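Asks: let me see the structure of the following:
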Amino acid sequence: MNKTEKIKALVIVALVYIIAGLAAIVTLEYLPISIILRKTMVADIVATLVVFIFSMLYKNSSMYDPYWSVAPIFIAFYWLYEAYGFPFAGADFTIWIMILLLITWGVRLTWNWMLRWEGFNDEDWRYVKIKKKTGIFYWPSSFISIHLMPTLWVFAGMVPVYYAINANTTPVSILMSLATLVTIVAISLETIADNQLRKHLRTRKSKNELLKTGLWGIMSFPNYMGEILFWWGMYLFALAYNVDLWWTIFGPLSITLLFVFISIPMMKKRRENKVAV
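Replies: Prediction:
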């Protein structure tokens, strides 16, 4: 796909996400649920459903891919609005440190997807594999495994952020510093790993050539390691405000389990197949 066609595809994706965002806003406005966390989850699922509908229309589940990194930013700002009103005057600088790191993570990860995605003729190989396995049941499977479940995983990861925003306490400086450091390291690790991978994909001599230099020569899937670490950073922010929020550990833990038992094994198997060839 040429550059013009790719830009058109990205514009379509942007419009789809605007529609999904509007659907979420309407849900938040009119849904008769007083508990903000629950209301947000429903709106999140509604937005996911909108993206899924367009995934079917364009026959490409990669339409959903940027949702992982886009939705958390808007969710965080909605929670800020509910907690402090606009223009968020009550939120102190420690809250903004967490939010700015979240924005940095989300924008960078979305940008990385934009650089790698080639348009509607380009679909994640994992989705193609699921399509071959499920046949006529692909779209129900796509909704559950590719769209809905990741939305719920990320929402779980955002729960510590919600409670940090609403803590109304002074954070413990040591934990705050640790949370900031861990999150910065996570974003840096993921950024370097993704940049090295993109360069490798551009310059490799064959599709079966593996990346064994840089961070990829030191550890397996450093981009995934950075992603996992990021969500633990968000969890540490919650602990910095109130150690009694330890129970929100299910958020980063669920994302860790996703990568350890699903994403990484799939990538390892794909790598082994390349070596075998």
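Asks: contacts and neighbour counts: CA atoms only from here.
Replies: Fine.
Asks: got the buried residues for stretch 90-98?
Replies: Neighbour-count burial for stretch 90-98, counted by 16 or more other CA atoms under 10 Å, picks out 91, 94-95, 98.
Asks: which residues touch the strand or helix carrying Arg108?
Replies: Following DSSP states H and E, one finds Arg108 within helix 93-116. The contact list for helix 93-116 (CA atoms under 8 Å, 6 or more residues apart in numbering) reads 10, 65-66, 69-70, 72-73, 76, 164-165, 171, 176, 180, 183-184, 187, 191, 194, 198, 234, 237.
Asks: of those residues, just the buried ones, PyMOL syntax please.
Replies: Selection of buried members from the contacts of helix 93-116 for PyMOL, criterion 16+ other CA under 10 Å:
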select buried, resi 10+65+66+69+70+72+73+76+164+165+171+176+180+183+184+187+191+194+234+237
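Asks: picking up where we left off before, name the next helix or strand downstream of the helix holding Arg108, please.
Replies: helix 125-134.
Asks: show me what counts as buried in the next helix or strand after that next one.
Replies: Next along the chain after helix 125-134, taking DSSP H and E as the criterion, comes helix 138-141. Across helix 138-141, burial judged by 16+ other CA under 10 Å covers 138-139, 141.
Asks: what's helix 138-141 packed up against?
Replies: helix 125-134 (3 or more CA pairs under 8 Å, 6 or more residues apart in numbering; DSSP states H and E).
Asks: so how far is the helix it packs on off the chain centroid?
Replies: Taking CA atoms, centre = their mean, to the nearest Å, one finds helix 125-134 lying 21 Å from the centre of the chain it belongs to.
Asks: what residues sit buried inside it?
Replies: 127, 130-131.
Asks: just stretch 78-87 next, same as before
Replies: 78-80, 83.
Asks: could you also give me the structure for this next sequence, so I can compare it with the first?
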Amino acid sequence: MGCSSVSHSNLKNAIIAFLVPLPSILFFLSFKSAYSQSPSSWSALWTWCYHHPLLLANVLFFFNVNFLFWLIGLIQSTHWMIDPYWTVIPVMLVHYYASHPLGEYNWLRSRVVILLTWVWSIRLIHNYFRREKWQWGAREDWRFTDLSQQYGRLWWWASFFAIYVPHQVLLIGLSLPLHVIHSVNEPLSMWDLVGTVVCICGVVIAYTADTQLYNFVSRKEEEGVGVPILEKGLWYYSRHPNYFGEQVWWWGLVVFAWNLGHGWTFIGALANTKCLAYVTKLVEDRMLKQDNRAEAYTLYQKTTSVWLPCFKYSPLELKSKDA
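Replies: Predicted coordinates:
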């Protein structure tokens, strides 16, 4: 009975996840259909959608993600859906910017960036589902659960501002280079190659780190015993190599935008870096609260870089730091 209930919930959540972006998709298709007609027949709404692609993306995000996801979260008493959609929304945005009638861009640069975005997304969604044992909505992010306990009865409305509004700011901000790439038509340059290499390096680092972490956790679950923390592979050189790889990916996109004269789009990547700094603190505080890991992790903190992979501190360096 329990297994049947889990399967039913898994199927239900999968169907919800596939259906939930339909309002935005159908609205945009309606707009594209209207665009194919004479501009003189456009309504004021379609004219506004044509002239303001970035604002339209924000409006669709607000109603289709912020409001609808929040409403579904309240009904289900779990805000799980924003996690898998973190990996899907940038893919939807890059195709939206590429197909918007106002878009003007270098075709090859666009296809390279679209392919890179798909690779990033597949890597991240694969990691999400293998971590969740291939289930849809089995649990929400532990940070949301902690926040719900802090807010108590106020969480039903506070969750909208604590979870969804920040996700809009981050995802729209991080995807600003995708908008620039599909707004400026300039020939390819050496910097496009640099951006491509940086993005690929970020994806490879993040995938390798997440795979090493997944294998470590799986072994601990199977054996029931083992070393308290992961300190091998990339995790030997960095305490959070997966976060480092993720940041490298987004900063790689900034290289593309900077090359096109819009370096200001770094604000999204910078905001994400600051957000990951806060998340890093939360993760490490959580590790230190676990009695079986606290001592080992305290030493790990003293000897290992937070993000940037580098060699461990030597005993002499530790003494000089403590002094």
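Asks: ok so, going back, need the buried residues of helix 138-141 of the first structure in TSV with distance to Pro32 of the first structure, can you?
Replies: TSV is the format used below for the buried residues of helix 138-141 of the first structure (distance: CA to CA, whole Å):
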residue	distance to Pro32 of the first structure
Tyr138	34
Trp139	30
Ser141	30
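Asks: which member of the residues you listed is positioned nearest Asn60 of the first structure?
Replies: Taking CA to CA as the measure, Asn60 of the first structure lies nearest Trp139 of the buried residues of helix 138-141 of the first structure, at 10.3 Å.
Asks: could you find the closest non-adjacent residue to the closest one?
Replies: Nearest non-adjacent residue to Trp139 of the first structure, counting by CA to CA, 6 or more residues apart in numbering: Met56, 7.3 Å away.
Asks: also Pro23 of the second structure?
Replies: Pro23 of the second structure sits nearest to Asn64 (CA to CA, 6+ apart), 6.8 Å away.
Asks: what do we get in the first structure for the one you found?
Replies: Alignment note (TM-score structural alignment): Asn64 of the second structure maps to Ala47 of the first structure.
Asks: now which residue in the first structure aligns to Thr78 of the second structure?
Replies: Thr78 of the second structure maps onto Asn60 in the first structure, by TM-score structural alignment.
Asks: so how many other residues sit close to that match?
Replies: Using other CA atoms under 10 Å, Asn60 of the first structure has 20 other residues around it.
Asks: list the residues that contact it.
Replies: 120, 122-123.
Asks: show me which residues of stretch 201-218 of the first structure are buried.
Replies: So, applying 16+ other CA under 10 Å, buried residues of stretch 201-218 of the first structure: 210, 215-216.
Asks: that stretch: end-to-end distance?
Replies: 18 Å (CA to CA, to the nearest Å).
Asks: what helix or strand does the match of Asn64 of the second structure sit in?
Replies: Going by DSSP H and E, Ala47 of the first structure is in helix 36-57.
Asks: now the element after that helix, going C-ward?
Replies: Following helix 36-57 of the first structure in sequence, per DSSP H and E, is helix 67-84.
Asks: mean deviation of that following helix from the second structure?
Replies: Once fitted to the second structure, helix 67-84 of the first structure is off its aligned match by 1.5 Å on average (mean CA distance after the TM-score superposition for the first structure).
Asks: other SSEs contacting that helix?
Replies: helix 36-57, helix 93-116, helix 149-165.
Asks: so the helix holding Arg108 of the first structure aligns onto which residues of the second structure?
Replies: Against the second structure, helix 93-116 of the first structure falls on residues 108-131 (TM-score structural alignment).
Asks: from Trp105 of the first structure, how far off is the counterpart of Pro53 of the second structure in the first structure?
Replies: By TM-score structural alignment, Pro53 of the second structure lines up with Ile36 in the first structure. Using CA to CA, Ile36 of the first structure is found at 24 Å from Trp105 of the first structure.
Asks: the two - which one has more neighbours?
Replies: Trp105 (25 against 15).
Asks: ok so, going back, tilt between the helix holding Arg108 of the first structure and helix 67-84?
Replies: Compare the direction of helix 93-116 of the first structure with that of helix 67-84 by axes from the mean of the first three to the mean of the last three CA atoms, to 10 degrees and you get 160 degrees.
Asks: that'll do, ta.
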